[in-house]
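> Attaching a predicted model along with its sequence, questions to come.
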Amino acid sequence: MIKILIVDDHAIVRSGLMSLLNDHTSMEVVGEAAEGDEGIAKALSLKPDVVLMDLSMPHGKDGLSATAELKKRLPDCSILVLTMHDDDEYLFRAIHAGASGYILKNAPHEELVSAIHTIANGNAYLYPTATKRLMSEYLDKLKRGEHSDIFDTLSDREKEILGWIAKGYANKEIAEHLIISVKTVETHKSNLMEKLGLRTRPELVKFAMKKGLLTFE
C-alpha cells in the first residue's frame, strides 16, 4: 500500500485526486494540505511514501521551497510535482529541489497512477515530452563536447550509501547507521549501481576510492 499526501491549494483538486487514488487498492491518501508549510507538517506526522506537490500555492510556502525542505527533513519520502507548468525552468528547479518526478495536471489519470508507482519504487519519472527535451539537450551537450561526470547524477543519499558499501558495511548495518529501513538501503544501492553501470563490490570500492569516498586511517 502506497501512502500518499496531497499538497495543493485548490480544495476541489485535492478532493478529486483523493477520490481517484483511493479507488486503487495499492494506494491510500493519508492526508491533504493547502500550502507548503502545512504539507511539511503533515508529512512529518504521517510519514507518507509519496507526496503530490503543487508548485503554485499563493498562500504560505510554495511547492519548490516545500520540496527542498521536505527532502532535507524526510529524505526517503518521494515527491511527485503535479503542476500546470509545462516549462523547462520549473522542471529543472523542481529536480534540483529534490523532486523524484514531474507530471502535468492535464495528464491522463493512468499516467498519474503509473508515475506514483514509479517514484514509490525509488525511480524517477518525467512526463514524455520533458524526457524528450532532456535527451535532446544531453545529446546537444555531447556534440559540443560537454561531458558531465556520471558521479554527479547520484543523489546525496546515494553517494553516502556508496561510501558505506565500499567500506564493507552490510545493508542492515548501513540502515542502522542512517536510521532508515533495509529496503530503502537496497533501493538506493540498486539505483546507484544502475546509474554507475557497476555490478560487483570490488568495482564499487574502486570507484569510491577514485572519488575520495573511501579513506584509510
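Alright, I've got the coordinates. Numbers count the residues shown, from 1 in each chain.

> can we go C-alpha only for contacts and neighbour counts from here?
Fine.

> All the strands of the chain, residue numbers only.
Applying DSSP state E to the chain gives strands spanning 2-7, 27-33, 50-53, 78-83, 101-104, 125-126.

> Just the buried residues of the second one, please?
Taking 16 or more other Cα atoms under 10 Å as the neighbour-count basis, strand 27-33 is seen to contain the buried residues 27-33.

> and of these, the nearest to Asp88?
Closest approach to Asp88 among the buried residues of strand 27-33 (Cα to Cα): Ala33, at 26.0 Å.

> picking that back up, got TSV for the buried residues of strand 27-33, with distance to Lys210 too?
Output for the buried residues of strand 27-33, formatted as TSV (distance: Cα to Cα, whole Å):
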residue	distance to Lys210
Met27	42
Glu28	44
Val29	44
Val30	44
Gly31	44
Glu32	45
Ala33	44
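
> that older thread, CSV please, covering the strands of the chain and showing distance to Asn171.
Converted to CSV, those look like this (distance: least, Cα to Cα, whole Å):
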stretch, distance to Asn171
strand 2-7, 23
strand 27-33, 27
strand 50-53, 23
strand 78-83, 21
strand 101-104, 26
strand 125-126, 26
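
> Second structure for comparison follows:
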Amino acid sequence: MTEARVLICDAQELMRSGLRMVVDGQPDLTVVGEAGDGCTAVEQALALRPDLVLMEVRLPQLDGITAAEQIRTALPGTHVLILTMCDRDEYAYAALRAGASGFLVKDAPAAELLVALRSVLRGDKVIAPSVTRRLIDRYVTGAAAPLADARLDVLSDREREVLSLVARGLNNAEIAGKLFLGETTVKTHVARILTKLRLRDRIQAVVMAYESGLVRPGG
C-alpha cells in the first residue's frame, strides 16, 4: 500500500506531536516533516513535496493562509487542509480563496480528522459543519463584497448554466442528466469555466457563483 505523505505545520509542539501520533498510526498515512512557522512550512513543502499539508492559520513569521497559497501555487498537486482552533468565517473564506482543500477546527475528533484527510487526498473538499451555514449566509446577506458581474461575461450561456448547477452541489453525472448532455461534455464545460475564470477548483467556482449573485441558496 502506498502511503500518503503528510506535512504538519503548527506553532505548538504539543499539537504537532498529537497530530503526528494520529496520522502515523494509520497504515495509509505517514508524516514526512513538521514546521512551527509559516516560512518553514513553505520551505519544507518545497523540499519534501508532500501529498497533503496540515496547516494552522496562526503561525509565526508567515500566516497559514499565505503559506497555503504559496504552497498551492508552487505545488498544485499538493493538497492543503487548514486546521485551527477558531472557526471564524473569514478564516474559512480566506482558506478557500487561497486554494486550500478544506477547513477543519482542532476540536474535531481524531476519527473526523482522518476522514477529512482521506477525503482531501481523494480530491474532495471539506468544510467544518459549524462554518458551512454561516459561510453561505454571507453571500445571501451580502456581507461578502460581490465580485463584478462582468467577470462572468467570459462564459457562454451553457457554461453559466453548468456553473449554477455546480454551485448547487450537483456532480458531473447529475448535471449531465439535468441538461441532457454527456458526462464528458460536462467535464469539458467545467474545465473551461475554471480556466476562463482563473479558478483552481470547483469549490472556488462555487464561491464565485454565490459572490457574483449568479445563484443564491434556495433560488
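Arrived safely, thanks for sending. Quantities reported herein were computed from a predicted structural model and do not represent experimental measurements.

> residue in the second structure matching Thr200 of the first structure?
Aligning on TM-score structural alignment places Thr200 of the first structure opposite Glu183 in the second structure.

> tell me, how many neighbours does its match end up with?
16 (other Cα atoms under 10 Å).

> The strands of the first structure: which one's closest to Glu186 of the first structure?
Once these are compared by Cα to Cα, strand 78-83 is nearest, at 15.6 Å.

> Run the angle between the closest one and strand 2-7 for me.
40 degrees (axes from the mean of the first three to the mean of the last three Cα atoms, to 10 degrees).

> what's the average distance of strand 78-83 of the first structure to the second structure?
For strand 78-83 of the first structure, the mean deviation from the second structure after alignment is 0.4 Å (mean Cα distance after the TM-score superposition for the first structure).

> and for that strand, what span of the second structure is it aligned with?
Strand 78-83 of the first structure maps onto residues 79-84 of the second structure, going by TM-score structural alignment.

> Residues contacting that stretch, please?
Residues external to stretch 79-84 of the second structure that are found in contact with it (Cα atoms under 8 Å, 6 or more residues apart in numbering): 51-58, 64, 68, 72, 95, 99-106, 117, 120-121.

> Mark which of these are buried, thanks.
Using 16+ other Cα under 10 Å, the buried ones in the contacts of stretch 79-84 of the second structure are 51-58, 64, 68, 72, 95, 99-106, 117, 120-121.

> The aligned residue in the second structure for Asp9 of the first structure: neighbour count?
Under the alignment (TM-score structural alignment), Asp9 of the first structure pairs with Ala11 in the second structure. Residues near Ala11 of the second structure, counting by other Cα under 10 Å, number 19.

> Then the one 5 residues further on?
Around Arg16 of the second structure sit 19 other residues, with neighbours defined as other Cα under 10 Å.

> Now it. Nearest residue, chain neighbours left out?
Asp10 (6.0 Å; Cα to Cα, 6 or more residues apart in numbering).

> go on, Ile127 of the second structure?
That would be Phe103: by Cα to Cα, 6+ apart, it lies 4.8 Å from Ile127 of the second structure.

> Just tell me what the one you found corresponds to in the first structure.
Per TM-score structural alignment, Phe103 of the second structure is aligned with Tyr102.

> Touching, its match and Leu91? I think so.
Yes: counting by Cα atoms under 8 Å, Leu91 is a contact partner of Tyr102 of the first structure at 6.9 Å.

> got a list of what the closest residue to the match of Asp9 of the first structure other than its chain neighbours touches?
The shortest distance from Ala11 of the second structure to any non-neighbouring residue, by Cα to Cα, 6+ apart, is to Gly36 (4.3 Å). Counting by Cα under 8 Å, 6+ apart, Gly36 of the second structure touches 9-13, 59-60.

> Cool, thanks, signing off.
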